[in-house]
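**Student:** Okay, structure incoming, though there's no sequence with it:
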């Protein structure tokens, strides 16, 4: 028994005329008759009564039609569901995101993507940027949002990266600090300060080291922690200074903490990164195109300072 035979049965039961049924099924009347006869022989029961003038369902045929309708309907539904996977409208996406994900406005975009693709299930894995490379290259996640693509990308894997948002590194100090009233400084002016930073395994730690080395000194670290709030809190208590990204601190900067730009400027760029594949999954392709199109439309490749130099 074949699906096509069930559809032929339904069409003939609808018209009770071989010529009209054959026209709808796009076959010849003789081919339609042969398929019905083949099905009847397989089942061992007559489904239609045929005369030279009419065609009628038998009792067995009528019951068969009821079952055939259900089967064809379910198969149609299955095909519809599977088609969503083929065109990337259903399935699972595993997303690796850095801790600063929300600060870059990505959670709002994720919500918009979910609204456009309600049948796609999103699964999040938050980790440091360096760890996200491992997860991405090992196939544990489909996409990663990274701020360290150019510096730390593994050469043995072929990756594709699309920049989304730029962010400027800044210095934060307690407002009682001698530099607190300055809008911009040379980074070398803080060469004797004690820095508070993320742990040595973090990309922020590496950014701080690189920026300071570029200005001719090695930073002295007094405290290391895993959380932005802890760093900001320690700075607020006058226990040191810190280098953080503007978007990470601008929304929750305490009143007794000042934000200072420095030269030479250091920019962190949030990028969306994929493992390059000859035939990417349609669902991943839809995700990629959504963010690329958003980036082109919004042009957020700059740090959020106004013309006066204020955040």
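**Tutor:** Done, it's in. If you're wondering where the values come from, they're calculated on a predicted model, not measured in any experiment. Numbers count the residues shown, from 1 in each chain.
**Student:** only C-alpha atoms for contact and neighbour calcs from this point on.
**Tutor:** Noted.
**Student:** ok, which stretches of this structure are helices?
**Tutor:** 3-15, 18-25, 29-43, 59-86, 106-116, 129-137, 149-152, 203-214, 228-236, 246-249, 282-298 (DSSP state H).
**Student:** Output those helices in TSV; the columns should cover distance to residue 193 and mean neighbour count.
**Tutor:** TSV is the format used below for these (distance: least, CA to CA, whole Å; neighbours: other CA atoms under 10 Å):
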stretch	distance to residue 193	mean neighbour count
helix 3-15	77	18
helix 18-25	83	17
helix 29-43	88	15
helix 59-86	56	14
helix 106-116	34	14
helix 129-137	27	20
helix 149-152	26	14
helix 203-214	11	18
helix 228-236	12	19
helix 246-249	20	21
helix 282-298	38	15
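**Student:** nearest to residue 163, of these?
**Tutor:** Smallest distance to residue 163 across these (CA to CA): 7.9 Å, for helix 282-298.
**Student:** doesn't residue 107 make contact with residue 101?
**Tutor:** Yes. Using CA atoms under 8 Å, residue 101 is in contact with residue 107, at 7.0 Å.
**Student:** which one of the helices of the chain lies closest to residue 268?
**Tutor:** Nearest to residue 268, of all the helices of the chain, is helix 203-214, at 8.8 Å by CA to CA.
**Student:** which other helices and strands contact the closest one?
**Tutor:** Judged by 3 or more CA pairs under 8 Å, 6 or more residues apart in numbering; DSSP states H and E, helix 203-214 is in contact with strand 194-198.
**Student:** and residue 230, how far is that from residue 239?
**Tutor:** As judged by CA to CA, to the nearest Å, residue 230 and residue 239 stand 11 Å apart.
**Student:** Equivalent analysis for residue 263, please.
**Tutor:** Taken as CA to CA, the span from residue 263 to residue 239 is 23 Å.
**Student:** what do you get for residue 297?
**Tutor:** Taken as CA to CA, the span from residue 297 to residue 239 is 42 Å.
**Student:** do the same with residue 304
**Tutor:** 27 Å.
**Student:** same check, this time on residue 79
**Tutor:** Taking CA to CA as the measure, residue 79 falls 63 Å from residue 239.
**Student:** Comparison target, given below:
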């Protein structure tokens, strides 16, 4: 039994298809099938039930795949140990970022990180929180940046910063004259929200203590971008909430419509998250240090109240 053979087993377990697994492993399908057959012959059991479409793991196959993941991870850790000993920071690093953080945070740190660590090939994906958790748990991401706490047993969280919510109140609204607002001032029936699936939406609804399946009193309008929400608010269709970093890029006329909350300000916790058994800890530390260095000056809020990004049950 070899590490390469275990890689093949994991590929088939993931894709449930020998041909696709072979493509992902850059080998021919007969080669991959033969190597998996060798493992099954050696163990005297069937790992896959080939009679089903798509291919399914047998009961013993599920246990074998679980152990194979541990073995492959520990084998990969050897190279990680060597890299850390040599002080080498390089190689591929797969990073996921949620959509409400990507546009504002990524431009702040990416150039600095690339210049400081030119040997790192940073592969970045914009993903919602649910997809990030799935990909972290299945080894398709090395780390991610998301709103926390997530309370995921297998995922570690390192807080990067706290980002307050800021209300966008158009001039025609009765709260426009206020210098600061309170949570009680929010009317969830007039709040313009991001589409379902965004954790920022769930945070706003949790802040308002309103469940996602409640009915609106007049109309329901959801968008996939903050820019659209701002334009709709200006058209008299309601108000909205924005993450603080997003407000820094607004034009001066729009910034005049922003209203901060009284302290403690409701805020989201933004963290660098990664599997507890992650191999590339030196790369994670490099990323954390870079991001912390650039956001320290932009985020100066301390007296905040963290709002959960998890949907209310």
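**Tutor:** Received it, and whenever you're ready, just let me know what you need. As the structure is a prediction and not an experimental result, all values here were calculated from the model.
**Student:** on that earlier part again, among residue 263 and residue 239 of the first structure, which residue is more densely surrounded?
**Tutor:** Neighbour comparison, residue 263 of the first structure and residue 239: the larger count goes to residue 239, with 17 against 13 (by other CA atoms under 10 Å).
**Student:** That one -> the second structure?
**Tutor:** Alignment note (TM-score structural alignment): residue 239 of the first structure maps to residue 237 of the second structure.
**Student:** Contacts only, for its match.
**Tutor:** Neighbour list for residue 237 of the second structure: 190, 192 [criterion: CA atoms under 8 Å, 6 or more residues apart in numbering].
**Student:** again with the one 5 residues further on
**Tutor:** Listed by CA under 8 Å, 6+ apart, the contact set of residue 242 of the second structure reads 165-168, 226.
**Student:** cutoff 6 Å now
**Tutor:** 165-166 (CA atoms under 6 Å, 6 or more residues apart in numbering).
**Student:** quick one: it and residue 234 of the second structure, what's the gap?
**Tutor:** Applying CA to CA, the value for residue 242 of the second structure to residue 234 of the second structure is 14 Å.
**Student:** how close does residue 161 of the second structure sit to residue 6 of the second structure?
**Tutor:** Counting by CA to CA - residue 161 of the second structure and residue 6 of the second structure are separated by 39 Å.
**Student:** Oh, that last question was meant for residue 209 of the second structure, not what I typed.
**Tutor:** 48 Å.
**Student:** Buried residues, the strand of greatest length in the first structure. List them.
**Tutor:** Secondary structure assigned by DSSP state E gives strand 159-174 as the longest strand of the first structure. Residues 159, 161-174 are the ones in strand 159-174 of the first structure that count as buried (16 or more other CA atoms under 10 Å).
**Student:** how about stretch 5-14 of the second structure: buried residues?
**Tutor:** The neighbour-count check on stretch 5-14 of the second structure (16+ other CA under 10 Å) flags 5-13 as buried.
**Student:** equivalent range in the first structure for that stretch?
**Tutor:** Going by TM-score structural alignment, stretch 5-14 of the second structure lines up with nothing in the first structure.
**Student:** What sits closest to the equivalent of residue 190 of the first structure over in the second structure if chain neighbours are left out?
**Tutor:** In the second structure, residue 190 of the first structure lines up with residue 186, judged by TM-score structural alignment. Take residue 186 of the second structure and drop its neighbours on the chain: the residue closest to it by CA to CA, 6 or more residues apart in numbering is residue 208, 7.2 Å away.
**Student:** What does that neighbour correspond to in the first structure?
**Tutor:** Using TM-score structural alignment, residue 208 of the second structure pairs with residue 212 in the first structure.
**Student:** what's the spacing between the residue nearest to residue 291 of the second structure when sequence neighbours are not counted and residue 95 of the second structure?
**Tutor:** Using CA to CA, 6+ apart and skipping residues adjacent in sequence, the residue nearest residue 291 of the second structure is residue 109, 5.7 Å away. Applying CA to CA, one obtains 13 Å for the distance of residue 109 of the second structure from residue 95 of the second structure.
**Student:** And for residue 275 of the second structure?
**Tutor:** On the measure of CA to CA, residue 275 of the second structure and residue 95 of the second structure end up 12 Å apart.
**Student:** same thing with residue 183 of the second structure?
**Tutor:** For residue 183 of the second structure relative to residue 95 of the second structure (CA to CA), the value is 34 Å.
**Student:** what about the two, which has more around it?
**Tutor:** residue 95 (23 against 13).
**Student:** For the second structure, which segments count as strands?
**Tutor:** Under the criterion DSSP E, the second structure carries strands at the ranges 48-49, 56-57, 91-97, 120-126, 143-148, 155-168, 180-181, 193-194, 222-223, 240-243, 258-261, 265-275, 304-306.
**Student:** quick one, which of those strands is nearest to residue 25 of the second structure?
**Tutor:** Short answer: strand 91-97, nearest of those by CA to CA, at 16.6 Å.
**Student:** report the angle between the axes of the closest one and strand 265-275?
**Tutor:** With axes from the mean of the first three to the mean of the last three CA atoms, to 10 degrees applied, the angle from strand 91-97 of the second structure to strand 265-275 works out at 150 degrees.
**Student:** what's strand 91-97 of the second structure packed up against?
**Tutor:** strand 120-126, strand 143-148 (3 or more CA pairs under 6 Å, 6 or more residues apart in numbering; DSSP states H and E).
**Student:** centre of the chain versus that strand, how much separation?
**Tutor:** 12 Å (CA atoms, centre = their mean, to the nearest Å).
**Student:** buried sites along it?
**Tutor:** Those would be 93-97, for strand 91-97 of the second structure by 16+ other CA under 10 Å.
**Student:** Count the neighbours of residue 197 of the second structure for me.
**Tutor:** 13.
**Student:** Counterpart of it over in the first structure?
**Tutor:** Counting by TM-score structural alignment, residue 197 of the second structure corresponds to residue 201 in the first structure.
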